[in-house]
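> Sequence first, predicted coordinates after that:
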Amino acid sequence: MYTQRHSSSTLAMVRRWRTWIAALGLAVLTPWVMAQTAWVLSTQGDAAAGTAKTEYARVSLLAHAPQGIAPDQSVWLGVRIEHAPEWHTYWRNPGDSGLPIELNWQLPAGVQVGDIVWPTPRKFPIGELANYGYDGTVLLPVPVTITPGFAGSTLDVEVHATWLICRRECVPEEARLRMRWPVGAAIVADAAAFEAALASAPRPWEGRGELRVEGDRLHLQVAGLPADWRGQRLEFFPETGNLIAPGAPWTQSWEGDVWRAAIPLSPYRSEAPDRLAFVLAPPPAAPHGPGATGVRLTWPVSGTWPAIETPPPTEPTTAPAPADGAAPPTPEASVGLGWGLALLGALLGGVILNLMPCVFPVLAIKVMAFQSHGPHVRAQRLGGLAYTAGVVVSFLALGAALLGLRAAGEAVGWGFQLQNPLVVAALATLFTVIGLNLAGLFAFGSWVPSGLAGLQLRHPAADAFLTGVLATAIASPCTAPFMGASLGLAVTLPPVQALAVFATLGLGMALPYLAASAWPALARRLPRPGPWMETFRQAMAFPMFATVVWLLWVLGQQSGIHAVAALLLILLALAAVLWATRLHGRAARWLGTAAALLLAAALWALGPYVVREASAPAAVAADAEADGTWQPWSPQRQAELLAANRPVFVDFTAAWCVTCQVNKATVLGDPAVLHDAAAANIALLRADWTRRDPVITEALSALGRSGVPVYVLHVPGQAPRMLTEILSVAEVRAAFQAAARR
């Protein structure tokens, strides 16, 4: 017979392990903001040493002062960019799209900085378009004058560099670099790099010839160019942007020492200059870096420029303009959404969040916590209120962190914490500990001070509060119906109104448990305490381990297979430490010490592999290999497809979004859905947000969203159509069939 004494013992055990599981949840939630900040700072590299490592480049601040740093002297500063393979940045005129680097200097009094001395660029054809810029390694020199007013003993320099780096997709990056050089001493360590950079800059050239406009073409006739250029196909780089069509075919020819060319003007030209500065250069000899050294000419323009048409955006970074040049229409789903509707959507979304797959593991904890109160109505209600407070406060903390990071210039959205491999690893560790405890490998009370072990008995409300924190930690990566539009609006509202939306979202999530705690009849419907609780507790270890498997998969998308192996070894050592806590006597002392040393060694040796990011997100590449019907999303690719009058369906997803993965497996991979997409000639693009990507964040913001999943169907000439967060085959097929009938 299961006696009341056994029931009390089981309930006390439940209280103990639930207290420390919830405390671990708080321990993970509290460092989220700190981890995100550390992650952002880690991308800046060793700024004090004048270098920074971003996702796709390494940048350095260099100086060249052969005569030393002193008043009335001119020195050179420079920013060197080492691009990742296949990536490039832009010249002063980026061509069809792109942005040149911007350098914002902070210099002491008496120091004056000039403009970048741009090396000759190279041309990057992209389909029917073309850009001008650099790949490989390039140094951008800047002249600096030390005036008599300078009186320092050191030259302290800080520069904030921002640039756009592109391959097929584009990513905005930045770095803040600082250096200090002593006054008087010659600085020549990077003399060769500066000499090469200055030598690659186009040389001033007088030349002879003519530059005139005829119809829709710019005609050049140049005589006296270097003799070794004759017979070669030259490149033409105008310093005025949006003037010619860089990717369009054009003609050129040599007649003796005279070079002639006819270059098509851009149909979206925005300038009609009387004088034009331009660079001519031969084909580059080196495969990477600056182009071959060219010549720079500034000539008057004769003839009559065609009428200027209103241009569409040249660098679509979010929702590209339709092919007819009109501004992109506002998504239907976000029209007219006010603060009141945002609050209502947040409340409903929070309630539905309890049904999302990512929240299932915490349901067991909530059920056992509710049952542990037994028939005590007052304890149930107090626990419900404390649980609600824990959820609401946690959502407020996450909302404040999100708003603060966005105000600081970081492109982040809902679920940003799981874009950090350190947070993913911490959550995997938390759920491993929970699962091992539920399975009976160890008891929390065996390795915590007795005073802390009695905390729940003295303050049961604190235990319920921490359970709410843990529930939020698990639920935060998800986006439920009605949540997307509310969160998208919240990040644009004043802070007080925005935080009210986040608080309402937390209230909605806690509402079912709060209502149940206030309804005494519910307790009488639950099974009475008995041996089933121990079996139920052990069975609930398996959802926790399943969550660990999912988090390991997410980590693999972010940091690669080596990170997964490293974390598994660390978790193995942690399991050995926890197992040793249940031993007694000399075996416990020796084996516990050995296990602790093993864990410390694993953390020291393998920890860096866990948080190290892979060179590129693996999720999209894996999808592309597994199914050629999906392509990686980029603003440029989307714009190209829409310009070709082809509908585009974009799946904004992330590996850590369980709802995204369920939709992908059950709906987006359905043969009927794929057949309808092919029949309507719809391009399927996937925007992977597993790791922090400012371009995707901006695209989501343009759609009125701040988290994933988001599903958008773009049809040329129509407003983007937003689908629901939880897809159905019927909904997607109806949207695709409607696009086919356009």
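Thanks, I have it.
> hey, let's count contacts and neighbours off CA atoms from now on
Noted.
> Measure how buried residue 534 is and give me the count.
Neighbour count of residue 534, defined by other C-alpha atoms under 10 Å: 17.
> Apart from its chain neighbours, what residue comes closest to it?
Leaving aside its sequence neighbours, residue 534 sits nearest to residue 10 (C-alpha to C-alpha, 6 or more residues apart in numbering; 7.6 Å).
> Burial check on the one you found, number of neighbours?
18.
> Just the element for it, please.
helix 4-29 (DSSP states H and E).
> Would you mind pulling up the elements that the helix or strand hosting residue 177 packs against?
Residue 177 belongs to strand 170-182 when assigned by DSSP H and E. With contacts defined as 3 or more C-alpha pairs under 8 Å, 6 or more residues apart in numbering; DSSP states H and E, the packing partners of strand 170-182 are strand 51-53, strand 57-64, strand 154-166, helix 694-702.
> just to revisit the earlier point, and the following helix or strand past the helix holding residue 10, what other elements does it pack with?
For helix 4-29, the succeeding helix or strand toward the C-terminus, using DSSP H and E, is helix 31-42. Judged by 3+ C-alpha pairs under 8 Å, 6+ apart, helix 31-42 is in contact with helix 421-438.
> Quick one: residues in contact with the helix it packs on.
17, 21, 24-25, 28, 32, 35, 417-418, 442-444, 537-542, 544-545, 547-548, 551-552, 554-555, 558-559, 567, 571, 575, 610-613 (C-alpha atoms under 8 Å, 6 or more residues apart in numbering).
> List buried residues within the residues you listed.
Buried members of these, scored by 16 or more other C-alpha atoms under 10 Å, are 17, 21, 24-25, 28, 32, 35, 417-418, 442-444, 537-538, 540-542, 544-545, 547-548, 551-552, 554-555, 558-559, 567, 571, 575, 610-611, 613.
> for comparison:
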Amino acid sequence: MSFAAPLLSRLRFMRHLLPALLAAAFSAAAPAQVAGLNVLASGAPGDEVATPQVRAQLLAYAPQGVPVGAEAAEAANAARRPVWLGLRLEHQPHWHTYWKNPGDSGLPTKLEWTLPPGVRAGEIQWPLPQRLPLGPLVNYGYEGTVLLPVPLTITPEFEPGPAAEAMEVRLHASWLVCKQECIPQEGDFAIRLPLRGSSALNGAAFEQALGRLPADLPSGGQTATLSSDGQRLQMRISGLPASVQGQPLQWFPETGDIVAAAVSPAREGAALTPATWSQKWEGDVWTASLPVADTRLESPAALPLLLAAADGQSWRAHAEVQGQWPAVQPPDGVSPQMAAALQEGAAASALSPAPSPAGAAAVPASVFFFALLGALLGGMVLNLMPCVFPVLAIKVIGFARHGDNLRAQRAGGLAYTAGVVLSFVLLGGLMLALRAAGAQLGWGFQLQSPLVIALLAALFAVLGLNLAGVFEFGQFLPSRVASLQAENPVIDSFLSGVLAVAVASPCTAPFMGASLGLAIGLPAAQALAIFAALGLGMALPYLAASWLPALARCLPRPGAWMEVFKKFMAFPMFATATWLLWVLGQQSGINGAAALLMILVALAMLLWALGLQGRARIGLAAFAAAALIGLLAGIGPNVTHLEESAAATGNAASAGSRWQPWSDAAVQAALSEGHPVFIDYTAAWCVTCQYNKKTTLASQQVLDAFDAAGVRTFRADWTRRDPVISAHLQSLGRSGVPTYVLQAKGRAPQVFSEVIGVDEILAGLKALEAAP
């Protein structure tokens, strides 16, 4: 197996997991949706585990008992002496788990068995799934109740002993359960199968599940022929029963990332597109034209596919792939052409000095007023961003802790506002100073540094551990520091404002882009005033709540709920740390992300040990500290190492796909050929970018309009610091992402809003056509 295979599997894992994490992050902003958010903490293993979303139960089926010794040798024919185990999942309404190929997002249920020597567990016999559309995505999974049966092989080496009466089986199961939000859960199970008795209580459930498994079609006569461009598969499946011939069938690819999941049947007579598929019968042969996924990471010689009829019958085909697969391109890599273009652009940028904000001219008072207003509104919108929510939740706990103490609330509100405004002003001042020195930066530049990302991930992990009750800061802080913290809660409010800005600044919200872009070109005083207005807008809701008694009375009163809510808020903290870990992986690669994760584990152990009492504290704390120091010295450099082959965001598409890697040379070449261009300036750490990418920019209406107008589409990845992209953003009057630009030869670029809509793009295309 190629050394790249583990890396590709990890890339695929991250692609599937990312939508689930983003969904959980967005759901955190809606209190009505997060009441059930919990990762299962199981106690002593039993045969059942229940969560608010799923009831999981380990079942067994051995109607003739468990064969032992000579009986096991005679029972080589499993049909004569079947032994089955299975995990039954009962989902609450509208919740679902995933099939072996989860589709566009999600993760399959995983079963890890602990069995006696001589007993082996087979693969899950996956029942036929159902299609589960979720916005622009399509997943494959199960709702209601599903049983995942697993066959056991009892070999003659199984020797339980003469006095043994039962065989003990243990299972660790993990699953991802989703509705609008996604919750990873797990559980430990244990069951005893009698050796000399029958385990047939659950026979009906197993017989029903096994009877509904897809039947294997006869081998031969099943092909998948690649089109000349490698973008479609022409399926020909024979051997299906005469009773279903002529009927439309559903299809489910067992291998992920080969056939596109989010596609719909093409209208009769309409041309096929990357988002449509077609099927028809040619006599007794079912044929279909299926689009190849643009995220393909493998080139299989055969394609396993499930086909299902309307009456529930299903069959498993194993189609041999005919034709030559196009070469697999790294999904997020940088092509040599793009690297050369970036180097040329960087060299050209180095020859021309960056404009200095200090020498910029002031704008008219009316323009400056609207810039301040836009910054104020943009700061308020920042409170709705999912990456900011965990910090603001801590602020709510602080307000509630003050109860009826209006004076303390007001002091906390002012301190929080001071922390937010001062942090924005300092960030703005740092940007202006660096730009004056010739450095090309932009808003959110701090998350282009792996070190800053690692420190933020560690901070959120520590906060999560504290909220979860693993340790308390006062347990190992010096008494003078602990008393200072208790006597000066204003400091806590100030620091929470600083933390909120550190996390919020990359989440460029509506109204922010134009104001920040303008600020970069203003004199220092006016520029800093805009940054201060942005901070004031972000802090304004909490400042108002702390000073207005009517709003303060709406806050919940102190009580036992605070301790529950405090521990609950640990999970958004961990989710934020996970997001930051993913962002780090885009810059430092899988080795950097794994190194940071190991360091965080050692850090968590050290914090836990420091909170212990007695002699164990010294020994365990010393061991944990030594482990942490050793990891920092040994693998710490991997965290800050920029790996050239690391995935950026999934936006630098492979050659031949719709979205091409951005370079100024490629854009100019397209314009010179008479093609309009649409440029998506994006980054992995920009949540708004990822949302727009999955919604508006994936809309078939938008893609069809691009095709009709002959538009070439490019993605400029700003996950890492890139002076060429920074310079282009500055020339557009923007300082951060997302930024969307439509441009044609000889015409001024059209810059769209950050949260871009379908109608806005269509209007821009119409304006382009109407222009002389």
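Sure thing, it's come through. This is a predicted model, so every value here is computed, not measured.
> By residue count, tell me the biggest helix in structure 2.
helix 570-610 (DSSP state H).
> In structure 1, what stretch matches it?
Using TM-score structural alignment, the residues of structure 1 aligned to helix 570-610 of structure 2 are 541-581.
> Stretch 13-22 of structure 2 now?
Taking TM-score structural alignment, stretch 13-22 of structure 2 hits no residues over in structure 1.
> quick one, strands of the stretch 301-450 of structure 1?
302-303 (DSSP state E, counting those that start in this stretch).
> which helix is the longest one in structure 1?
Max-length helix for structure 1 by DSSP H is helix 377-407.
> distance between that helix and the chain's centre?
The gap between where helix 377-407 of structure 1 is centred and where its chain is centred comes out at 26 Å by C-alpha atoms, centre = their mean, to the nearest Å.
> Where in structure 2 does it align, residue-wise?
Counting by TM-score structural alignment, helix 377-407 of structure 1 pairs with residues 406-436 of structure 2.
> Quick check: that stretch compared with structure 1, mean distance?
Here stretch 406-436 of structure 2, set against structure 1 after superposition, deviates by a mean of 1.0 Å using mean C-alpha distance after the TM-score superposition for structure 1.
> buried residues in that stretch?
By neighbour count on 16+ other C-alpha under 10 Å, the buried set for stretch 406-436 of structure 2 is 406, 408-425, 427-429, 431-433, 435-436.
> mind checking what residue 635 of structure 1 lines up with in structure 2?
So, by TM-score structural alignment, residue 635 of structure 1 is matched to residue 664.
> residue contacts, its match?
So residue 664 of structure 2 contacts 341, 345 (C-alpha under 8 Å, 6+ apart).
> and residue 477 of structure 1, helix, strand or coil?
coil (DSSP: H, G, I helix; E, B strand; the rest coil).
> got a list of what the alignment partner in structure 2 of residue 667 of structure 1 touches?
When structure 2 is aligned by TM-score structural alignment, the residue opposite residue 667 of structure 1 is residue 696. Contacts for residue 696 of structure 2 (C-alpha under 8 Å, 6+ apart) come out as 702, 756-758.
> can you rerun that using 7 Å?
For residue 696 of structure 2, the contacting residues are 756-758, by C-alpha atoms under 7 Å, 6 or more residues apart in numbering.
> And for residue 373 of structure 1?
379-380.
> Apply 10 Å and report the result again.
Contact analysis of residue 373 of structure 1 by C-alpha atoms under 10 Å, 6 or more residues apart in numbering lists 11, 15, 379-381, 383, 460, 517, 523.
> Also residue 631 of structure 2?
Taking C-alpha under 10 Å, 6+ apart, one finds 595-596, 598-600, 602, 625, 637 in contact with residue 631 of structure 2.
> And residue 447 of structure 2, by the same measure?
453-454, 456, 502-503, 505-506, 580, 583-584, 683-686, 719-721.
> hang on, the earlier thing: including distance to residue 619 of structure 1, could the contacts of residue 373 of structure 1 go into CSV?
Output for the contacts of residue 373 of structure 1, formatted as CSV (distance: C-alpha to C-alpha, whole Å):
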residue, distance to residue 619 of structure 1
11, 44
15, 40
379, 47
380, 44
381, 45
383, 41
460, 43
517, 42
523, 45
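> From the contact counts, what lies against the longest helix of structure 2?
helix 4-27, helix 389-402, helix 450-467, helix 473-476, helix 615-634, helix 636-640 (3 or more C-alpha pairs under 10 Å, 6 or more residues apart in numbering; DSSP states H and E).
> Please state the offset of it from the chain centre?
That offset, for helix 570-610 of structure 2, works out to 15 Å (C-alpha atoms, centre = their mean).
> how far off helix 450-467 does it point, in degrees?
Per axes from the mean of the first three to the mean of the last three C-alpha atoms, to 10 degrees, the angle that helix 570-610 of structure 2 makes with helix 450-467 is 80 degrees.
> Mind reading off the mean deviation between helix 570-610 of structure 2 and structure 1?
Helix 570-610 of structure 2 sits 0.9 Å off on average (mean C-alpha distance after the TM-score superposition for structure 1).
> tell me the secondary structure for residue 717 of structure 1?
coil.
> ok, it to residue 220 of structure 1 distance?
Computed with C-alpha to C-alpha, to the nearest Å, the distance linking residue 717 of structure 1 and residue 220 of structure 1 is 39 Å.
> just residue 170 of structure 1 next, same as before
Residue 170 of structure 1 is 33 Å from residue 220 of structure 1, by C-alpha to C-alpha.
> Neighbour count: these two, which is higher?
Neighbour totals were compared for residue 170 of structure 1 and residue 220, and residue 170 leads with 22 against 18 (other C-alpha under 10 Å).
> My understanding was that the more buried one contacts residue 634; is that so?
Yes: here residue 170 of structure 1 lies in contact with residue 634, judged by C-alpha atoms under 10 Å, at a distance of 7.2 Å.
> who touches both of these two?
Counting by C-alpha under 10 Å, 6+ apart, the common neighbours of residue 170 of structure 1 and residue 634 are 317, 695-696.
> mind listing the helices for the stretch 601-742 of structure 1?
618-626, 635-643, 658-663, 671-679, 694-702, 729-740 (DSSP state H, counting those that start in this stretch).
> Distance to residue 133 of structure 1 for these - can I get that in a markdown table?
As requested, the helices of the stretch 601-742 of structure 1 are exported to a markdown table (distance: least, C-alpha to C-alpha, whole Å):
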| stretch | distance to residue 133 of structure 1 |
| --- | --- |
| helix 618-626 | 26 |
| helix 635-643 | 17 |
| helix 658-663 | 37 |
| helix 671-679 | 37 |
| helix 694-702 | 20 |
| helix 729-740 | 38 |
